[in-house]
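J.: sequence first, then the predicted structure, then my questions.
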Amino acid sequence: MKLVVRVKLLPTPVQAAALEATLRACNEAATWAASVAFEKEARRPLELRKHTYAEIRVRWGLGAQAAQHAIKKTCDAYTTLKANLRAGRYGRPGTRRHIRAAGKPVAFRPLAAQPYDDRMLSWQHQARTVSVWSTAGRLKNMAFTGQAEQLEFLAAHRKGESDLVCQGGKWFLIATCEITEAAPNSHPAGFLGVDLGIVNIAATSDGARHCGRRINRKREQDRKLRSKLQKKNTKSAKRRAKKYAGKEARRNKDINHKISKRIVAEAERTGRGIALEELTGIRERARLRKPQRTTLHSWPFAHLGSFIAYKAKRAGVPVVYVDPAYTSQECSQCHHTARANRPSQAVLSCRVCGFVDHADHNASHNIAHRGWMAWVCGAQSTAPELTLIAGVLDAAEPVTASDDSSSKPGHSRPGS
C-alpha cells in the first residue's frame, strides 16, 4: 500500500525564489493547457499533448518531464471534476453551481503543488539534501528535515513521485512510500461496530465514545471569529484571518487521526474486524434542523472513515461497510425497529422488549451485527485502495485519543 511522508525543505533565499518561479511557470502552463483541453475537448494525456507540449516547452521554458507532468496534472484535474459532478458534489445538473463548475476551464493556483519524478528530483538521505529541477537550473544540496522516524521510513520505503508544495511561505516535499501490507485476518472473531455522529464523533460497540461537545464549541468559536474578521475587512483583519486559515482543518485531521488509531488498535488487539456505516450521499439524505446543518457539512466524516480504512489495512484488520438505515431506531436485542424507540436523541427505549441503552451505543451494536452478517454471507474487506494520505506518518501521532467520556452523553447523528 502507499503512504506519504511530508518533509520540510530548508532552501536558501535564492533557492526559494527559484522554486517559486518554477511553481508559477508550471501552474501557468497547466492553466493554459486546461483552457486548450476545454476548447478542443481533448482531456486525455496523449491527445492533449499533441496540442500543448511544444508550446509549453518554448513559452514557459519547462523541461520535458515538467511539461509532461503539467499536461497530466491538467487531465487529472478534469477527471476529478467529472467524478465530482457525477457524484453531485456541485449540486444537481442544471443548478447554478453545477453549470458554473462545468461551464469553464479548470484553473490552477499560482503556487499549486507540482509533481516531481526521479528524473527531476534526487534524494541524498545520508546528507539530508535533495537536488531539485527548476526553471533556473538544477538546485543542488538543498537541505531537508523531519522527524527521525519519518526520515528512516522515507529512506527505506520511498518509491514513486513526490509533490513540491508551498504552504504559508514554507516549502515541503510530499514523498510517496510503498510499504508491504500486513497479512489480512481472514477469520475475525467478530466485528467492532463504529457509529459516526455529531455530538459523539464516534461510538464503538465496546462502549467507547469520542465526545465532540468540546470540539464543536471550539469550532463554533472559530466560525464566529472568521465571520467577524470577514465583516471587518481591514488589513489587520485580513492578516489575522490568514494566520488562522486552515487551523480548524488541521485540528479536525489531528482528532480524526487519534480516534482512528484507537479504534484500529482495539480491533487488532481483540482479533476483530471493523464495521463502518456507508455514508455516501449523507448530505443529500439527511434532514436536520438549521443549527445542525453547518456542523454536519463541515465535519469530515469521510476523512475519519478513510483514516480508519488505511490504518486497518496496515494492521491487517478487515473492514466492511454496512447500510446505516434505521440503526438508531432498531433495538440491538430484539431488533424491533420503530421511530417510537427513540424518546430522545440520546436514549433508545425499545417498545417491545423494554431494553434501554444510549442511542449511539445501541446503533454501534447494530452496525457490528450487520458487519458480521455481511462477512458471513461472503463479503470481503471493502476498505478502499489507498493512494495518498495527506499529512505525516502515524509514527508522529500521539497514541491516546481525545476521549471525553465523562461528559453527559448526547446524540445527533446524521442520516438515520
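T.: Structure received.
J.: could you use CA atoms for every contact and neighbour count after this?
T.: Fine.
J.: this structure: helices as residue ranges?
T.: 13-40, 45-59, 64-87, 96-102, 148-157, 213-232, 235-244, 247-270, 282-285, 290-298, 301-315, 359-376 (DSSP state H).
J.: ranking these by burial, who's on top?
T.: Highest mean neighbour count of the helices of the chain: helix 359-376, a mean of 25 (counted as mean count of other CA atoms under 10 Å).
J.: can you spell out which helices and strands pack onto that helix?
T.: Contacting helix 359-376 under the criterion 3 or more CA pairs under 8 Å, 6 or more residues apart in numbering; DSSP states H and E are the following elements: strand 191-196, strand 200-204, strand 273-277, strand 319-322, strand 347-349.
J.: just want the angle from it to strand 200-204.
T.: Here the directions of helix 359-376 and strand 200-204 differ by 50 degrees (axes from the mean of the first three to the mean of the last three CA atoms, to 10 degrees).
J.: list the contacts of helix 359-376.
T.: 190-195, 200, 203-205, 207, 274-277, 320-322, 324, 327-332, 342, 345-348, 411 (CA atoms under 8 Å, 6 or more residues apart in numbering).
J.: circling back to that earlier point, and the helices and strands packed on helix 359-376 as a markdown table, adding distance to residue 172 and mean neighbour count?
T.: As requested, the helices and strands packed on helix 359-376 are exported to a markdown table (distance: least, CA to CA, whole Å; neighbours: other CA atoms under 10 Å):
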| stretch | distance to residue 172 | mean neighbour count |
| --- | --- | --- |
| strand 191-196 | 33 | 29 |
| strand 200-204 | 31 | 25 |
| strand 273-277 | 34 | 28 |
| strand 319-322 | 33 | 22 |
| strand 347-349 | 47 | 23 |
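J.: and of those strands, who's closest to residue 158?
T.: Proximity to residue 158 (CA to CA) singles out strand 319-322 among the helices and strands packed on helix 359-376, at 26.5 Å.
J.: output the contacting helices and strands for the closest one.
T.: strand 273-277, helix 359-376.
J.: what does it rub up against?
T.: For strand 319-322, the surrounding residues in contact (CA under 8 Å, 6+ apart) are 273-278, 309, 312, 367, 370-371, 374-375, 379-383.
J.: just to check, residue 312 is in contact with residue 318?
T.: Yes. Between residue 312 and residue 318 there is a contact under CA atoms under 8 Å: 6.8 Å.
J.: residues contacting residue 25?
T.: 60, 62.
J.: let's see it at 10 Å
T.: With contact set as CA atoms under 10 Å, 6 or more residues apart in numbering, residue 25 has these partners: 19, 31, 56, 59, 60, 61, 62, 70, 110, 111, 134, 135.
J.: got it, and residue 103?
T.: Counted by CA under 10 Å, 6+ apart, residue 103 has contacts 38, 97.
J.: thinking again about what came up before, just tell me which of the helices and strands packed on strand 319-322 ends up closest to residue 79.
T.: Residue 79 lies closest to strand 273-277 among the helices and strands packed on strand 319-322, at 26.9 Å (CA to CA).
J.: another structure for you, compare them:
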Amino acid sequence: MKTVVQVKLEPSACQADALAATLRACNRAANRASVVAFESGEHRRNGLHHRVYRDLRESSDLSAQPVVLTIKKVCDAYATLKANIRAGNLGPKGSKRRNKAESKPISFREDAAQAFDDRCLSWNTDGRTVSIWTTAGRLKAIGFVCSEGAAKMIADHRQGESDLVFRDGSWYLFATCDIPAPPVTQPTDWLGVDLGIVNIATTSDGQVMSGRRLERYRKRMRALTAKLQAKKTKNAKRRLKAVKRRERRFATDTNHCISKTLVQTAERTSRGIALEDLTGIRERVKAKHDQRYRLHSWAFAQLGAFVQYKADRAGVAVVHVDHRNTSRQCSACCTHKANRVDQATFACRACGMTMHADDGGTSRPKAGGGSRNIRHRAADAWQRGAANRPSAA
C-alpha cells in the first residue's frame, strides 16, 4: 500500500535561494521539453530523451540526472492529459475546455514541484537532515521536521522519488512509502454512511457529522472573497489566493476528522464501511445558481479517498453501492419520490413510517433512511463481488 509522507524543510536563507533557483531551472527546462513534445508528438520517454537531452544539458544549469527527471516529468504530464481526455474529464471532442488543453503545450510554473531520486537526494532520518542536489552544488544537512511515526515510515518503507515542493512560503518534501497493508478482516456487518452537504456524513448507527461549522466558515470566506474581488488590486489578488488555500485546508481537516471517526467506529465493531458511489454527481445534478457554490465546494471525493486509505491501513473493508433512491426508499415496503418530504424528513406514503431522511432513526431496524439503505445494499454488493474483495484475515 503506497502512502505519501510530508516533511517540512528548514533551510537557511542561502539554501532556500538555491532551492528556488533549482526549481526555476528545472521547470524552465521542462517548458522547453514540453514545446518539443507538443510539436513533434513524441510523448514517449526514450523518444523525447533523444530529442531534448543534449539541448537541455547545454542550455541549462542542470546536471545529467535532473535533466532525465525533468524529461520524465514532461512525459508524465502528457500521459495524464491523455488519460483525462480518454476518460472525458475535459469534456467531449470539440468542447472549449478540451480544445484549450489540446491546442498548446503543457506549461509548468517556475515554482512547480520537482521530483528527485536517490542520486539527487539522500535522507538521514536519525539526524533529521537531507542532502539534495541544486544548481549551486549539493546542499548537505538541511534540517527537516516531522513526527516520530513519519520519520520511522520514511526510514523503513521509503521507495522511489521524493518531490520538492514550495508552498505558502515554506519548503516541503513528499516521500512515497510502500507499506505492507494488513489483511482485510471479513466484516460481520456494515456501517452505512450517507454523504450530504447539510450533514456531511450520517451513519446507520444514527451518528451525524454536521456540516454547519464548515458552511458557516465558507459563508464568511465568500463574503471576504466578494470584498477582495471588488478591490481588483495586486494585494487583493494575493489575499484571494491565501483565502482560497485557507478554506481548502479547513475542509481537508474536517474530512480527515470525519474519516478517522468512521474508520475507528468500523474497526472497533468489526464492520466494513459502505459508501455511496457518487462518481460524476456534479454533472448529473442540476442546481440553481445560488446552490452551485455549495455543490462544487462539496469535497465528497476527498472524503471518500481519506476513508479508503485509512481503512486500508486498518484492514477495514470498504464497498461502494448505487446511490440512487437511498433517501427515498423505505426498506419496509417501497420507493417513491414523494417519500422524501424535505431535506431532513422521510415519510413513507405506503406504510406511514416517518423518520430522519439520512439516518433513519433507531426505533425500527427494518425501516431506515439513506444510511440504513446503504448498509443493506452493501451486503449484496459484497456477496456479488461488486467490490474488489481482498482475501479475508
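T.: Done, it's in. A quick note: this is a predicted structure, and the numbers were derived from the prediction, not measured.
J.: TM-score for this pair?
T.: The TM-score (TM-score structural alignment, normalised by the length of the second structure) is 0.93; 381 aligned residues with a CA RMSD of 1.6 Å.
J.: which one of the contacts of residue 25 of the first structure sits closest to residue 88 of the first structure?
T.: Of these, the one sitting nearest to residue 88 of the first structure (CA to CA) turns out to be residue 31, at 24.4 Å.
J.: relative to residue 303 of the first structure, how far out is residue 79 of the first structure?
T.: With the distance defined as CA to CA, to the nearest Å, residue 79 of the first structure ends up 21 Å from residue 303 of the first structure.
J.: cool, and residue 254 of the first structure?
T.: From residue 254 of the first structure to residue 303 of the first structure the distance is 11 Å (CA to CA).
J.: returning to that earlier point: okay, the helices and strands packed on strand 319-322 of the first structure in JSON lines with distance to residue 45 of the first structure next?
T.: Below are those laid out as JSON lines (distance: least, CA to CA, whole Å):
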{"stretch": "strand 273-277", "distance to residue 45 of the first structure": "37"}
{"stretch": "helix 359-376", "distance to residue 45 of the first structure": "40"}
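J.: centroid residue for the first structure?
T.: For the first structure, the residue nearest the mean C-alpha position is residue 303 (4.3 Å; CA atoms, centre = their mean).
J.: and that one, how close does it get to residue 50 of the first structure?
T.: 38 Å.
J.: one more: residue 194 of the first structure?
T.: For residue 194 of the first structure, the distance to residue 50 of the first structure - CA to CA - is 50 Å.
J.: now do residue 275 of the first structure
T.: 48 Å.
J.: check contacts around the alignment partner in the second structure of the residue nearest to the centre of the first structure.
T.: Residue 303 of the first structure maps onto residue 302 in the second structure, with residues paired by TM-score structural alignment. Counting by CA under 10 Å, 6+ apart, residue 302 of the second structure touches 251, 252, 255, 256, 259, 308.
J.: could you count how many residues lie near residue 188 of the second structure?
T.: With neighbours defined by other CA atoms under 10 Å, the count for residue 188 of the second structure comes to 10.
J.: what residue of the first structure matches up with it?
T.: In the first structure, the residue paired with residue 188 of the second structure is residue 189, using TM-score structural alignment.
J.: show the contacting residues for the residue nearest to that match when sequence neighbours are not counted.
T.: Nearest non-adjacent residue to residue 189 of the first structure, counting by CA to CA, 6 or more residues apart in numbering: residue 272, 5.1 Å away. By CA under 10 Å, 6+ apart, residue 272 of the first structure lies in contact with 185-192, 264, 266, 317-319, 372.
J.: cool, residue 263 of the first structure as well?
T.: 192, 193, 194, 202, 203, 204, 208, 274, 308, 311, 312, 401.
J.: any idea how far the residue lying closest to the first one once chain neighbours are set aside lies from residue 136 of the first structure?
T.: Read it as residue 192 of the first structure. Once flanking residues are discounted, residue 192 of the first structure sits nearest to residue 274: 4.8 Å by CA to CA, 6+ apart. From residue 274 of the first structure over to residue 136 of the first structure the distance is 51 Å, taken as CA to CA.
J.: quick revisit: how near is the match of residue 188 of the second structure to residue 375 of the first structure?
T.: From residue 189 of the first structure to residue 375 of the first structure the distance is 11 Å (CA to CA).
J.: what residues are shared contacts of those two?
T.: Listed as contacting both residue 189 of the first structure and residue 375 by CA under 10 Å, 6+ apart are residue 273.
J.: would you confirm that residue 20 of the first structure contacts residue 167?
T.: No. Under the criterion of CA atoms under 10 Å, residue 20 of the first structure is not in contact with residue 167, lying 11.5 Å apart.
J.: what's the overlap in contacts for the two?
T.: Common neighbours of residue 20 of the first structure and residue 167 (criterion: CA under 10 Å, 6+ apart): residue 111.
J.: roughly how far does the closest residue to residue 189 of the second structure other than its chain neighbours sit from residue 300 of the second structure?
T.: Spatial nearest neighbour of residue 189 of the second structure, chain neighbours left out: residue 271 (4.9 Å); criterion: CA to CA, 6+ apart. For residue 271 of the second structure, the distance to residue 300 of the second structure equals 22 Å [CA to CA].
J.: and what of residue 237 of the second structure?
T.: Counting by CA to CA - residue 237 of the second structure and residue 300 of the second structure are separated by 28 Å.
J.: try residue 13 of the second structure
T.: In terms of CA to CA, residue 13 of the second structure sits 40 Å off from residue 300 of the second structure.
J.: which residues touch the closest residue to residue 140 of the second structure other than its chain neighbours?
T.: Excluding the flanking residues, the one nearest residue 140 of the second structure by CA to CA, 6+ apart is residue 131, at 4.3 Å. By CA under 10 Å, 6+ apart, residue 131 of the second structure lies in contact with 120, 121, 122, 123, 124, 138, 139, 140, 141, 142, 143.
J.: out of those, which are shared with the first structure?
T.: Retained in the first structure: 120, 121, 122, 123, 124, 138, 139, 140, 141, 142, 143, out of the contacts of residue 131 of the second structure (criterion both residues aligned by TM-score structural alignment, their matches' CA atoms under 10 Å).
J.: of those, buried ones?
T.: Buried subset of these (neighbour count, 16 or more other CA atoms under 10 Å): 120, 121, 122, 123, 124, 139, 142, 143.
J.: from those residues, pick the one nearest residue 158 of the second structure.
T.: Nearest to residue 158 of the second structure among these: residue 123, at 9.9 Å, using CA to CA.
J.: my read: that closest one touches residue 156, true?
T.: No. Using CA under 10 Å, residue 123 of the second structure is not in contact with residue 156; the gap is 11.7 Å.
J.: the residue nearest to residue 336 of the first structure when sequence neighbours are not counted: neighbouring residues, count only.
T.: Counting by CA to CA, 6+ apart, residue 330 is the residue found nearest to residue 336 of the first structure once chain neighbours are left out, at 5.6 Å. As a burial measure, residue 330 of the first structure scores 24 neighbours (other CA under 10 Å).
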